[in-house]
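Visitor: when you get a sec, could you give me coordinates for this:
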Amino acid sequence: MEDNYISPDELAGMALFAAVVEAGSLTAAAERLALSKSAVSKALVAQEARLAAKLLQRTTRRQSLTEVGMAYYEHCRRVLLEAGEARRAVDRLHAQPVGVLRITAPISFGSEHLSRHMPELLKRHPGMQVDLQLSDRLVDLAEEGYDLAIRVTDKPDPLLVARALAPIRWVVCASPAYLAQHGTPMQPSGLAGHACLTYPALTPGGAWPFLLQGQPWQQPVSGPLRMNNSLALLLAALGGLGIVRLPSFAASGQLADGSLRPLLQDYAVPPQTALAVYLPNRYLSPKVRACVDFLRERLGNGGRPYWDHWLDGAGK
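Guide: Predicted coordinates:
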């Protein structure tokens, strides 16, 4: 053990010694600390034994500090002042949203939607700072030190706390130019004759999911382009390269203005959910709570989000 190690007992002895000095007597200190006079006396003797030094001269009428005790008390007082500051720092952090909030989110969702709302969040809570890292990989919150993750899934991690932000619809779509040249598939099997633009990690087994007569159906798809970013696939589809399956949050503007047309809506699978997930914590940080509540408010409180306004025009 290092020579400068301070044990919990010694720290407690420092606090007790300071209380005796400031109270002016063992009796007064005992009353202040809600201890017996004998308990205070024994603790003081134990502290002097640890230090191998006499701290107080005590008689039946008065007590006075020794030279060593006077120097030691000054250091004890500074330690206790710092301890008080530590407690106040914790109180401040748990009283209001302050400090750095580390968030991880998928690239497309974070770029399109989280980033646009960060100014308002920080305006509401000026004591906060946000470190938003965009990545499509599954981040380990504990291992990598993140406070919060945004995930799009229908199978949340049971070891994490999850709060729903908004439903995420997946839409098969293509540009009018592509459909005019190659025709419009009327059922999932019709995709077999089309150029399909795919996101490999979201196309397990090289197939897109559908509901056919209420039952899950995996339709094999293939095409000239594979990319690992929804926004990049969006641009390729707008260029008329083929049919794409995108989350509606990435293509809502294009679906609304007609530059992309939704396909096979009668066969669409149920929406997934955008979730805010964080590690279980009995004392949830105010900055995490503030961010989650804010995002729920802005994204629809688990109901229909603003980016699905295109559905009104689609008759859904």
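
Visitor: when you work out contacts or count neighbours from here on, use the C-alpha atoms and nothing else.
Guide: Will do.

Visitor: run through the helices of the stretch 101-250 of the chain in chain order.
Guide: Assigned by DSSP state H, counting those that start in this stretch, the helices in the stretch 101-250 of the chain fall at 107-109, 115-124, 141-144, 176-182, 230-238, 248-257.

Visitor: one more sequence to fold, the one below, so I can look at both together:
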Amino acid sequence: MDNRSGEMQVFAKVVETGSFSAAAKLLELTPSAVSKLVSRIEGRLGTLLLQRSTRQLVLTTEGRQFYDSCVRILDDIEEAEQDISTGKAAAHGTLRVNVSLPFGTHQILPIISEFCGRYPEILLDLSLNDALVDLQRERVDVAIRMGTLADASFQARPLGKSRLAVVASPAYLKAFGTPHHPDALAGHRCFNFNFRRMRDEWPFRLDGQTVYRQVGGGMLLNNGETMRLLTLQGLGISRLALFHVGKDLAEGSLVELLEEFNPGDIEDIHAIFRNQRYMPQRVRVFIDFLVEKLAHLT
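Guide: Down below sits the predicted model:
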């Protein structure tokens, strides 16, 4: 009997766990059985999918392509079975969503109760963190990303835009003075992130050109919400998106700095999702919901 879907499930679990033994434990098989099954797939396909060593398993180019196909096929099978078993087309099932901590805290959490009320049969698996994750490996259905999209293997739908601003609290400015030129930031405590970004320098418009200034003297942090809170406490200067600190600026708890030097520093906001022939209904309704509720960001 042809059981290629079962083989795909085993191979996908090996990739996601990073070892034969971990996959075997989850699937209630022996490590040798899992290893033999992967070797059988490789033999049938006539290509190496995994580079083995005593320390780790590494996907080959062909292995990555096969894994991506396996995930799409397994998702289609799961969706088809759920549609038949429930006997209806209502959106249902587990929806895995990944979003940055600031955007999730200030834009997504306030509207989640309405989404859950509309679609009670969707189980939301929501992760808020600023670290980049491998969406394919983590089986994320929808992720919300700010800035330039570097991964062309995913589809994207625009959700809006947000300008970035250099901000500080009135208490900080009273204690350390207000910088009136980008070069003056060298004498101030400026927060930055401790994870890799496209560019760590801050952009400014000087003499009709966009220039970048290296900043420091403050702390290195792993998420924008912590940066906002420490900025509100008067511990330094930050560069944050208006979707994040717009309310603080309106209330006067933060003040925008160097606005005349802002180069129109705008980030695009996208919902990204996997390329697949059949988009699950739960993914479609969630993205449509985001477009509806986040219209104020456009």
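
Visitor: TM-score for this pair?
Guide: In this superposition the chains share a TM-score of 0.67, using TM-score structural alignment, normalised by the length of structure 2; 222 aligned residues with a Cα RMSD of 2.6 Å.

Visitor: nearest to Cys76 of structure 1, out of the helices of the stretch 101-250 of structure 1?
Guide: Cys76 of structure 1 lies closest, by Cα to Cα, to one member of the helices of the stretch 101-250 of structure 1: helix 141-144, at 36.2 Å.

Visitor: what range in structure 2 does the closest one sit on?
Guide: The aligned range for helix 141-144 of structure 1 in structure 2 is 135-138, by TM-score structural alignment.

Visitor: give me the buried stretch members for that stretch, please.
Guide: By 16 or more other Cα atoms under 10 Å, the buried positions in stretch 135-138 of structure 2 come out as Leu135, Gln136.

Visitor: now what about it, what contacts it?
Guide: The contact list for stretch 135-138 of structure 2 (Cα atoms under 8 Å, 6 or more residues apart in numbering) reads Val15, Glu16, Asp68, Val71, Asp141, Ala143, Arg274.

Visitor: and the two most separated of those residues?
Guide: Taking Cα to Cα, no two of the contacts of stretch 135-138 of structure 2 sit farther apart than Val15 and Ala143, at 20.7 Å.

Visitor: just give me how far stretch 186-204 of structure 1 sits from the chain centre.
Guide: Averaging C-alpha positions (Cα atoms, centre = their mean, to the nearest Å) puts stretch 186-204 of structure 1 34 Å from its chain's average.

Visitor: longest single helix anywhere in structure 1?
Guide: What stands out as the longest helix in structure 1, according to DSSP state H, is helix 67-95.

Visitor: please name every helix or strand in contact with that one.
Guide: helix 8-23, helix 286-299 (3 or more Cα pairs under 8 Å, 6 or more residues apart in numbering; DSSP states H and E).

Visitor: do you know which of those helices lies nearest Ala251 of structure 1?
Guide: Of all the helices and strands packed on helix 67-95 of structure 1, helix 286-299 comes closest under Cα to Cα, at 16.0 Å.

Visitor: residue range for that closest one in structure 2?
Guide: Using TM-score structural alignment, the residues of structure 2 aligned to helix 286-299 of structure 1 are 281-294.

Visitor: list the contacts of the matching stretch.
Guide: Contacts with stretch 281-294 of structure 2, where a contact means Cα under 8 Å, 6+ apart, come from 90-93, 95, 107, 111, 115, 122, 141-142, 159-160, 271.

Visitor: hmm, which of those residues are the buried ones?
Guide: Ala91, His92, Gly93, Leu95, Gln107, Phe115, Ile122, Asp141, Val142, Leu159, Gly160, Ala271.

Visitor: Ala236 of structure 1 versus the aligned partner of Val167 of structure 2 in structure 1, what's the distance?
Guide: In structure 1, the residue paired with Val167 of structure 2 according to TM-score structural alignment is Cys173. Cys173 of structure 1 is 12 Å from Ala236 of structure 1, where distance means Cα to Cα, to the nearest Å.

Visitor: who's more crowded, these two?
Guide: Counted by other Cα atoms under 10 Å, Cys173 of structure 1 and Ala236 do not tie: Cys173 has more neighbours, with 27 against 19.

Visitor: so the more buried one touches Leu263, yeah?
Guide: Yes: using Cα atoms under 8 Å, Cys173 of structure 1 is in contact with Leu263, at 5.2 Å.

Visitor: show me what the longest strand belonging to structure 2 is packed up against.
Guide: Secondary structure of structure 2 per DSSP state E: the longest strand is strand 154-168. If contacts are counted by 3+ Cα pairs under 8 Å, 6+ apart, strand 154-168 of structure 2 sits against helix 224-232, strand 238-241, helix 242-251, strand 255-257, strand 266-274.

Visitor: where does the shortest one end up in structure 1?
Guide: Residues 261-263 of structure 1 are where strand 255-257 of structure 2 aligns, taking TM-score structural alignment as the criterion.

Visitor: how far off centre is the matching stretch?
Guide: In terms of Cα atoms, centre = their mean, the centre of stretch 261-263 of structure 1 is found 34 Å from the chain centre.

Visitor: quick one: map Pro185 of structure 1 onto structure 2.
Guide: Looks like Pro185 of structure 1 aligns to Pro179 there (TM-score structural alignment).

Visitor: what's the spacing between its match and Gly236 of structure 2?
Guide: In terms of Cα to Cα, Pro179 of structure 2 sits 12 Å off from Gly236 of structure 2.

Visitor: pick out whichever of the two has more residues nearby.
Guide: Comparing Pro179 of structure 2 with Gly236 by other Cα under 10 Å, the one with more neighbours is Gly236, at 25 against 15.

Visitor: got a ChimeraX select line for the buried ones in the contacts of stretch 135-138 of structure 2?
Guide: Buried members of the contacts of stretch 135-138 of structure 2, defined by 16+ other Cα under 10 Å, are picked up in ChimeraX with:
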select :15,16,68,71,141,143,274
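
Visitor: of the contacts of stretch 135-138 of structure 2, which is the nearest to Asn129 of structure 2?
Guide: Out of the contacts of stretch 135-138 of structure 2, the member with the shortest distance to Asn129 of structure 2 (by Cα to Cα) is Ala143, at 10.9 Å.

Visitor: wait, the closest one touches Ile272, no?
Guide: Yes: between Ala143 of structure 2 and Ile272 there is a contact at 5.3 Å, judged by Cα under 8 Å.

Visitor: contacting residues around Val211 of structure 2?
Guide: Contacts for Val211 of structure 2 were tallied using Cα under 8 Å, 6+ apart; they are Pro203, Phe204, Arg205.

Visitor: 10 Å instead?
Guide: Residues in contact with Val211 of structure 2 (Cα atoms under 10 Å, 6 or more residues apart in numbering) are Pro182, Glu201, Trp202, Pro203, Phe204, Arg205, Pro263.
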